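*Asks:* Everything below, folded, please.
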Amino acid sequence: MDKKLLALLVCPVTKAPLEFQPETNELVCRASGLAYPVRDDIPVLLESEARELTAQEREAK
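*Replies:* Below you'll find the predicted structure:
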């Protein structure tokens, strides 16, 4: 994930910054508890495409 692009992206729900998780290829927003997929190097920032973080994932940093 390009660091310049990541610096510009925010969660569409909370407007909080996103954190890239290379293990799952997702952009994570801890404020909303959602993980947005990255498909073919393109972030899919749609709430309907996001998955909810587990309690363990929310606490991990």
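
*Asks:* drop to CA atoms for contacts and neighbour counts, all remaining ones
*Replies:* Noted.

*Asks:* Relative to Gly33, how far out is Ser48?
*Replies:* 13 Å (Cα to Cα, to the nearest Å).

*Asks:* Neighbour count: the two, which is higher?
*Replies:* The residue with more neighbours, out of Ser48 and Gly33, is Gly33; 16 against 8, by other Cα atoms under 10 Å.

*Asks:* need the contact list for that one.
*Replies:* By Cα atoms under 8 Å, 6 or more residues apart in numbering, the contact list for Gly33 reads 52-53, 58.

*Asks:* Here is the second sequence; please produce its structure so I can put it next to the first one:
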Amino acid sequence: MALDPQLLDILACPDTHHAPLTHDADAQTLTCTECGHIFEVRDDIPVLLLDEARTPKDAA
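*Replies:* The predicted model follows:
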């Protein structure tokens, strides 16, 4: 099962700027359009915890 498009429309980064997220279905991640935090999607559930997010430098 994939993430619901309506859910993707309302999800935002949990950091203070609350920027929109982009979804990468192949990588099963959501990425903040402002700060670049990368959040995993596990079992079709977005894990929007800053403590578990990867930063762009972690992904490199």
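
*Asks:* Of the contacts of Gly33 of the first structure, which belong to helices?
*Replies:* In helices, defined here by DSSP state H, the members of those are Arg58.

*Asks:* Which of the contacts of Gly33 of the first structure are conserved in the second structure?
*Replies:* Checked against the second structure using both residues aligned by TM-score structural alignment, their matches' Cα atoms under 8 Å, the contacts of Gly33 of the first structure keep these contacts: 52-53.

*Asks:* Buried ones among the contacts of Gly33 of the first structure?
*Replies:* Buried residues within those, defined by neighbour count using 16 or more other Cα atoms under 10 Å: 53, 58.

*Asks:* can the contacts of Gly33 of the first structure go into CSV with extra columns for distance to Pro37 of the first structure?
*Replies:* CSV is the format used below for those (distance: Cα to Cα, whole Å):
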residue, distance to Pro37 of the first structure
Glu52, 11
Leu53, 12
Arg58, 16
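
*Asks:* nearest to Thr24 of the first structure, of the contacts of Gly33 of the first structure?
*Replies:* Nearest to Thr24 of the first structure, judged by Cα to Cα, of the contacts of Gly33 of the first structure is Leu53 at 11.9 Å.

*Asks:* ok, for the residue mapped onto the closest one from the second structure, nearest residue in space, not its chain neighbours?
*Replies:* Counting by TM-score structural alignment, Leu53 of the first structure lines up with Pro56 in the second structure. Excluding the flanking residues, the one nearest Pro56 of the second structure by Cα to Cα, 6 or more residues apart in numbering is Gly36, at 5.9 Å.
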